[in-house]
Structure formats: C-alpha cells, structure tokens
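Student: this one's structure only:
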C-alpha cells in the first residue's frame, strides 16, 4: 500500500510529466521458468526509466522507512512460512533541489536467505516506478506474482516472528566474535524452536549470523 504525499513542487511535477510523456510500454522479456510467467526485472525498469529521468533532471532517492522484520504466515496447506517485511520511503528529487516525498511502499517477500532484503528493495523500487510513471507492461500476468497461497490466519506478528527478530538484532549488534557467539548460544533454545517450526526462518538467521561473522573476522 502506498501513502502518497500530495505536495509536488512545480519542478518535480513538471519532470514527472516529462518522463511519463516520453515513456512507452515496457515489455516483459524475462521468463520465470518455475511459475511459467513473463516479468520485467528491476534492471529492465531501471534501463527503461533512467535515461528519461536524466533528460528531465529527475532522480529517485530510496530509503528504508522502518526496520525490516520476519513475519510468520501460514500457507493454505497449513505449513508455516517466514516472510521478510520491509517498508521503504522514496523521494523524487529535481536537479533544482526541489523534492517530493516521502512516498512509501511496503512489501513482503519470502524470507529465502540473504537475498530477501535485496528482493524486497527491488520489488518496492519497481512498483514505485511502475505506479509513479504509470508504466504499462503488457497484458501478461503482473510481474513478480507470488504463486504461494497464504492463509489470512497468521498474518499478524507471532511469537516466532518476535523471537526471530530479537535474535537477528542481537546478531547484528554484536561488536566482536565473542558477543556474536553469545548472541547465538544464549538464544539456543529459541533458535532450536525456530528450526523445528520454520526451516526458512532458521536458514535466514544462519545466513545473518554468517554474514556478521565474516564482517567481524575482517575487522579483527
């Protein structure tokens, strides 16, 4: 859901119209071989829009609007699945210095490891550009559709999500390898529970741990 700021300075509004006027239709040239649909990737969108934004003296400034978190949901078959929830704030900035925003985009993608954060940012940026500049993408299915049916039950924050979020924060705030080890060992009971309930959430925490360990080892 997007919360649009209605106040567009004249230079920004004029530049947005200029971009919209110059754009055509973006073809979906990539095939998702698993779900059998065509989609336009984030690189497709950037290549399609960037030159027109430059000509109009406009650029997009992306920011995180809230701390990302794991959300535990239930699929239609009753099996648990961890999702990565993110909220982004975009600004439209004109070369004159005038700017409009923040314009918010909230997305939730499957928490499938370290790439979940990048997937969420790419999806939010793509949908922002698509909506802001009203970019048609053809008659095929919507890009990045999610083929997994999610039950309405379990959409709210759960104990599993809160546990995973606290553990992730303790991992990310560890200042040395000793603190990192304690962040994992002190939460071993909860981590084991997460592993038994959601492989996806557990794999995500392991990935966050390994990334933080690599950083701390490099700083040691």
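Tutor: Done, it's in. Values in this document were obtained by computation on a predicted structure and should not be read as measured data.
Student: contacts, neighbours, all on C-alpha from now
Tutor: Will do.
Student: can you pull out the strands in the protein?
Tutor: Using DSSP state E, the strands of the chain run over 30-32, 37-39, 58-64, 69-74, 80-94, 99-110.
Student: possible to save those as CSV with distance to residue 143 and mean neighbour count?
Tutor: What follows is those, written out as CSV (distance: least, CA to CA, whole Å; neighbours: other CA atoms under 10 Å):
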stretch, distance to residue 143, mean neighbour count
strand 30-32, 10, 12
strand 37-39, 5, 19
strand 58-64, 21, 17
strand 69-74, 22, 23
strand 80-94, 18, 21
strand 99-110, 13, 20
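Student: need those in JSON lines (columns: distance to residue 20).
Tutor: Shown next, in JSON lines, are these (distance: least, CA to CA, whole Å):
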{"stretch": "strand 30-32", "distance to residue 20": "23"}
{"stretch": "strand 37-39", "distance to residue 20": "21"}
{"stretch": "strand 58-64", "distance to residue 20": "12"}
{"stretch": "strand 69-74", "distance to residue 20": "34"}
{"stretch": "strand 80-94", "distance to residue 20": "14"}
{"stretch": "strand 99-110", "distance to residue 20": "16"}
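Student: another one to put next to it:
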C-alpha cells in the first residue's frame, strides 16, 4: 500500500515542476570531451526553488557496508550504501522505505563516501522532479573491478594512440573485437568483467574510440538491467 503524500508536499513538488527548465551542463568530461550536468548543477536548479516553496529534502545514510574482494593477488574494497529520504514542509513530513537508493561503489579514498551521497541525492531529485538533463554523467562510466583496471580504462594506464596510428597498426580490429564482446555480453556479470580483461588495450585506444566503447558499455548495461 502506498503511503499517501501530504497535500502540502504534493503542492510544493508541483510548484517546482511548473517552473523547472532543463538543467545547464557546466562540467566537461576530460576523457570523452562531452558536457554533463553535475550534482552542483542539479542543486543550483532546484535548491532556490525548494526554498521558495518551503520544501526540504534530507538524505539519510541507512547502510554503509565495506566488503574486501581478492582477485589476482590484489585486494579491492567495495562499499554497499543505502540512502533513504525525508520530504518536509512546515506542515508535514513524509518518507517511504521504497524510495531508497542503493548503490555499490569501489572505495578509492575518502571522497568515495561523499560521492555516494551526492550520487544518491542527484538520482532521487532527478526522479522526484523529472529534471531534464540529457547528460551522460561520470556515474554512468564503466567501472573496472580493480584500481589498476579503472585507471587504465579512464586513460591513465598508457599512452593513447592517434586514430591514424591505430589504423596503421591494426588496433581498429582490437577496437571492433572489444565493442562486439560488449554488445553480445549475455549478462551483467559477463559485461562487468570486460573492462578489467581489456583494461590495458582500452587505455591505448584513441580518445574518440574510447568514448565509443564507453557509450556501447552503458547502452548494453541498460539493456541487460531491463
């Protein structure tokens, strides 16, 4: 049974939606070269409007579980987060367990925990207000299972080739092979292994080719989640 939203909260949400326009994209991805709307962009578009109508959204961290994973002699840490949210006006307060956001993220430093909350808040606010951005955000990038694999996937693990050089030495065949394996991955588990398996190769691809790999990965992940 759905818990009824108080009238004052419904009214506040609708007032914000009536005046909400597309969120500006102020950030540029250094690897893909595309613009995206950051969490700060979402806040900038919504927080003043929320203040005007008297609506508060609070994120509550309900769970943070750290799991160590051993693979190929390396230890990596993953965090399992759960966040719930409280909506409040000066008249009413509302929350629902089914409105939680759950995510798994690799722990690479103290910034990981702030990034997790920011991601959860951004996801919740975009869903609540149907905020249009049309962006491919950093949180949609493919993630490798190890820090070494992630660094290589992001382009930090080797020197990139130019498109011309890659075609001359046959790297285009490798690109097509990786792209095909992503497109034909039969499960999310299989898909998520590919960034690690081809981390060194992906790190040397021309930037434009790397961006195509990233888009292909995200499209296939979305298909498999459905």
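Tutor: Structure's in. What do you need? For clarity, every value in this text was computed on a predicted model and none was experimentally measured.
Student: right, so of the strands of structure 1, which gets closest to residue 203 of structure 1?
Tutor: strand 80-94 (10.2 Å; CA to CA).
Student: on contacts alone, who are the packing partners of the closest one?
Tutor: helix 10-22, strand 58-64, strand 69-74, strand 99-110, helix 115-132, helix 199-219 (3 or more CA pairs under 8 Å, 6 or more residues apart in numbering; DSSP states H and E).
Student: again, only using 7 Å
Tutor: Using 3 or more CA pairs under 7 Å, 6 or more residues apart in numbering; DSSP states H and E, the elements in contact with strand 80-94 of structure 1 are helix 10-22, strand 58-64, strand 69-74, strand 99-110, helix 199-219.
Student: of the strands of structure 1, which approaches residue 205 of structure 1 most closely?
Tutor: Nearest to residue 205 of structure 1, of all those, is strand 69-74, at 10.1 Å by CA to CA.
Student: from the chain's centroid, how far away is that closest one?
Tutor: 14 Å (CA atoms, centre = their mean, to the nearest Å).
Student: again with stretch 19-29 of structure 2
Tutor: Centroid separation between stretch 19-29 of structure 2 and its chain, computed with CA atoms, centre = their mean, is 16 Å.
Student: also stretch 17-26 of structure 2?
Tutor: Here stretch 17-26 of structure 2 is found 19 Å from its chain centre; the criterion is CA atoms, centre = their mean.
Student: ok, now stretch 147-156 of structure 2?
Tutor: Here stretch 147-156 of structure 2 is found 17 Å from its chain centre; the criterion is CA atoms, centre = their mean.
Student: show me the contacts for residue 89 of structure 2.
Tutor: Residue 89 of structure 2 sits next to 8, 9, 54, 55, 56 when contact means CA atoms under 7 Å, 6 or more residues apart in numbering.
Student: please repeat the previous calculation with a cut-off of 6 Å.
Tutor: Counting by CA atoms under 6 Å, 6 or more residues apart in numbering, residue 89 of structure 2 touches 54, 55.
Student: could I get the helices and strands packed on strand 80-94 of structure 1 as a markdown table with distance to residue 52 of structure 1?
Tutor: A markdown table is the format used below for those (distance: least, CA to CA, whole Å):
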| stretch | distance to residue 52 of structure 1 |
| --- | --- |
| helix 10-22 | 6 |
| strand 58-64 | 9 |
| strand 69-74 | 35 |
| strand 99-110 | 17 |
| helix 199-219 | 37 |
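Student: right, so of these, which gets closest to residue 35 of structure 1?
Tutor: strand 99-110 (15.0 Å).
Student: so what's the residue count around residue 134 of structure 2?
Tutor: As a burial measure, residue 134 of structure 2 scores 11 neighbours (other CA atoms under 10 Å).
Student: correction: residue 47 of structure 1
Tutor: Neighbourhood size, residue 47 of structure 1 [other CA under 10 Å]: 10.
Student: likewise residue 144 of structure 2?
Tutor: Quick note: residue 144 of structure 2 (other CA under 10 Å) scores 22 neighbours.
Student: quick check: nearest residue in space to it, chain neighbours excluded?
Tutor: Closest residue to residue 144 of structure 2 apart from its sequence neighbours, by CA to CA, 6 or more residues apart in numbering: residue 150 at 4.8 Å.
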